[in-house]
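Trainee: Sequence unavailable; structure follows:
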């Protein structure tokens, strides 16, 4: 209920604050109207009406721009400051309602009605309960916000008058002026109680949440501070112990990590390991393990690649310079470079060079690396039988290290080197794992972009590595591994090719290696040809190089001792340097003979001719094979005799002949193991010749497998076999019809002077081989 008495007193519109009854506060005023209102009230009763502005930015507020419920306050003190600012101290007396502004100039003169609290009929017990509830709630607030002060809590605990208590509590709450205005406008005790309690509980909750956040922030800051202090103490202790290099190592690793060009996943892993390294004692064995691991990761070329030389003409020139022949290999490498230039990247092929020892497989890989300007890494797999050699050891083992592939990348320093996997057919397996199976992932272009090494434990991209593998024989390479590689056969060199290689490469190389000059040491072409035919027997040129080196060393001694100023080696004086000839060519027979046929064989050092001899003698029908033959050749002999028995009638062989005679097949050079499917028609021809007494032409050689029905099946190694036939003086060679396409690929130099007869059946073979045609 409002009193009807209207008071006219000066008024000040407050910006951003509310004064409650019983509250003592000071504030600054600077607006002219407000200063004049203060001056007027000081001349009258020192009473002033204070009401909060609704919009704090408004400079000249009217009656509608301020809250109508305000407070009549007494001005206690006025202090004039600089810049026309006045600071006043006031005490709130009672609530009042603004009716209107009687004047707005030169100061605000308000018409106000003091507010009288309406009677609610609250019992003393209810008021006591309210008092106690407010005091307890404020006590909780003081618990979560100790800055409120214990003295104030004590004062509030002594106040039993409910209105006074609520005003005292409201005055000391750090809430916004809008919230305080709600308390000011609450006329009944119950309404004011509800507003105050809601504010108190809200403040308790906000303060509790704020304290929790502050506690977490403080804990984090304290932890960082603690770590810093402990780290500094550790640094000082290590300096005292002479171990101050640990921290500097970690700093160096961090600098290297910052400069590392790698994916974020890799960097995060290295950062984690560096942090672990910092916390490990320098004398701990784990420190050395972690140090090695970090250094390995930092040294790997994660995203570092070299730029390939795209000049096709330059690559061709280098390959021609370094190697004579090997046309297929050179052609394939130039194709790869052309594809790489067109696609700007292109998948690196996985090439396997298969051929006899000494044919230049390893050296051509080095030449390809030079032609493409790639880093060259050679990994020898001969005798490797531990899977960890490929995939690396797990870090849990003592002495763990990455696999050979990762070490190869580490030494190359780039992620796209040329990696030579030498002797891939010489790997073996044991209880430690299958090495060939470990290579399956490496040599699969669809999988090797995320190769996982057990030691590194991070995916490594091998897709840009140019893999070249070498092998002496395909038989030693497991089938799944063979399927992942592109095979290029490096065949034996002809004598002409060996002569070119010796003259253009080996002679100059050995002259320089033995300290001689070009004009001091010369070897004639005739002498080189004699060395090739009489002092070496091989598919490659390693033995040839050793023989030339042997001559060069003897020449160097002669020149050094002053016996001669120059050494010219010819056919005449070759024996002086190399001694007697070591090999003589197994030439064809001069006369046609019964039961003797010349066959052709492939060996690891090139082609060779085999003379197969058959004797027939009275006996009990026994069949004997000698000459250290393998299972395949024994089966071919059995097949041949079965075929002869089936066609015996065509050659007038009596039916009881095979029960009354023994047949003995022998291949000379019994100490040399012989096996393979290429001697079937040779043995059948020799047996039929011996049984029928028909001579076989001495100038014919043959190769091919036989079936029970007398069909001739294709074979391999034709280039080497034809070369051996030519060197032995053979004029006519019987070759399976299905090998015709292979013969077409052989150079004319080898085929020149040979009559090659393509055969499909034994009848065709016999027509060529027998001196007299059988009806």
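Mentor: Good, I have the coordinates. Please read all numbers here as calculations on a predicted model, not as lab measurements. Residues are numbered from 1 along each chain as shown.

Trainee: Please make it C-alpha for all contacts and neighbour counts, starting now.
Mentor: OK.

Trainee: Look at stretch 653-669 and report the distance between its end residues.
Mentor: 31 Å (Cα to Cα, to the nearest Å).

Trainee: List the buried residues of it.
Mentor: 653, 657-658, 661-663, 665-667 (16 or more other Cα atoms under 10 Å).

Trainee: now do stretch 543-553
Mentor: For stretch 543-553, by 16+ other Cα under 10 Å, it's 543-545, 547-553.

Trainee: Which of the residues you listed fall within helices?
Mentor: 543-545, 547-553 (DSSP state H).

Trainee: Include distance to residue 397 when you put those into TSV, please.
Mentor: Formatted as TSV, these follow (distance: Cα to Cα, whole Å):
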residue	distance to residue 397
543	44
544	47
545	45
547	48
548	50
549	47
550	49
551	52
552	51
553	50
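
Trainee: Closest one of those to residue 716?
Mentor: Among these, residue 543 lies closest to residue 716 (Cα to Cα), at 25.0 Å.

Trainee: quick one on the thing from earlier: between the buried residues of stretch 653-669, which is nearest residue 28?
Mentor: Closest to residue 28, out of all of the buried residues of stretch 653-669 and judged by Cα to Cα, is residue 667, at 126.1 Å.

Trainee: another one to put next to it:
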């Protein structure tokens, strides 16, 4: 895996915007602390390493050739509240706690131990999974970021003791230097990160990898391994993962499998080799293709976001004429999604003149997921309207947007992630609120249709406009 790791930023696939953002923040004479957000396996750590190597070559930065890059995992950072040990910030080994190496224990002299923040002085301190760090340790790190040094204290320290070495006196009197740039990486959403830490850092977002990105990563890895393979191999691998790291792992497994089965021969990876490795690992396709050419009555594709990934919501509705009818929706759905059903009822009555109290209506989200927020409102409205009127809905188009009582389509969050999810599901079109269009940051391989009202949605998604 180390051999296949990208050795230049040109080899990092699908993260051009993130690379530029990191370089712009490190290229300044006053580089910023940074938090990197994104799903696992998309290149956050590798990008930070390579961007730092580029920054060291720029005259505008305070970095120099020997500037350190200190890397640590936030999930494994340990520390003791008594300050007996703290590998990140440094600690004081008092005589009673000096353990097996008791250089100063007999003379009663406390011994300061430098931490990683001091080793990173003049360079970068990279903390992977920074959101998993102990909250108290995070607050201590914030203090170091402000002071740019670590202070040591001990009740055993006597500044008048002539036996105390000069370097220990200097550490107690002046502290240890810790002027570094912090880069933290996390798979958590920004809301889950310490607000005080976020306020001190610039934020860079890494994008989910598309199928084409995964295929390019597989092709690049094959070049490094100097192997040939069936043309279908990159496509097959891209169906089973959205992580670059995982894609390389699958290829490496298939490479080893081919070497073992064809000993003495030049390795060549067939699609059967890859499928056998996938079968042995019990992998399942990451994305399912939902799009279909023909329309359906009462079925609509909405969009949702989980973490940094967009996904499809299969929303279906049925309606039966009945006096004093009722509306039923998933019990597991969120309250805001349930409110969207009642908003939809009012909008449909205004559009068609039909009173949905004359119908028994059942709305279902396949899989029974909890829809957090109102962003499925437009999709729910279309599903109910289709069920009542019998008009077919396009099955190659996905929708996101909140519905208001006046039939307006209101903006929602995570629009880029939702567009990405629609692409992975095979959709040809995606309908988004017009107020979100400025948030779309690149040319996606899908037709994006901005709308302001439910009438505009119906013109696009129904086979016949209402």
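Mentor: In hand now; what should we look at? Please read these numbers as outputs of a predicted model, since none were measured by experiment.

Trainee: Please identify which two of the buried residues of stretch 653-669 of structure 1 are farthest apart in space.
Mentor: Taking Cα to Cα, no two of the buried residues of stretch 653-669 of structure 1 sit farther apart than 653 and 667, at 24.7 Å.

Trainee: which residues touch the residue nearest the centre of structure 1?
Mentor: By Cα atoms, centre = their mean, the mean C-alpha position of structure 1 lies nearest to residue 460, the distance being 0.9 Å. Shown in contact with residue 460 of structure 1 (Cα atoms under 8 Å, 6 or more residues apart in numbering): 302, 448-453.

Trainee: Can you say which of the residues you listed are buried?
Mentor: 302, 448-449, 451-453.

Trainee: residue in structure 1 matching residue 249 of structure 2?
Mentor: In structure 1, residue 249 of structure 2 lines up with residue 546, judged by TM-score structural alignment.

Trainee: Roughly how far does its match sit from residue 103 of structure 1?
Mentor: 125 Å.

Trainee: got it, and residue 333 of structure 1?
Mentor: Taken as Cα to Cα, the span from residue 333 of structure 1 to residue 103 of structure 1 is 103 Å.

Trainee: If you count surrounding residues, which of the two has more?
Mentor: In this view residue 333 of structure 1 and residue 103 are compared by other Cα atoms under 10 Å, and residue 333 has more residues nearby, 20 against 12.

Trainee: Might one say that the more buried one is in contact with residue 368?
Mentor: Yes: taking contacts as Cα atoms under 8 Å, residue 333 of structure 1 lies within contact range of residue 368: 7.3 Å.

Trainee: okay, and the common contacts of those two?
Mentor: With Cα under 8 Å, 6+ apart, residue 333 of structure 1 and residue 368 have no common neighbours.

Trainee: Please, where are all the helices along structure 2?
Mentor: 16-26, 44-56, 116-119, 135-147, 166-174, 195-199, 211-225, 233-238, 244-261, 271-280, 335-352, 377-389, 415-424, 454-461.

Trainee: now those helices in a markdown table, with distance to residue 9 of structure 2?
Mentor: Below are the helices of structure 2 laid out as a markdown table (distance: least, Cα to Cα, whole Å):
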| stretch | distance to residue 9 of structure 2 |
| --- | --- |
| helix 16-26 | 8 |
| helix 44-56 | 6 |
| helix 116-119 | 26 |
| helix 135-147 | 28 |
| helix 166-174 | 39 |
| helix 195-199 | 26 |
| helix 211-225 | 13 |
| helix 233-238 | 21 |
| helix 244-261 | 14 |
| helix 271-280 | 28 |
| helix 335-352 | 42 |
| helix 377-389 | 40 |
| helix 415-424 | 23 |
| helix 454-461 | 41 |
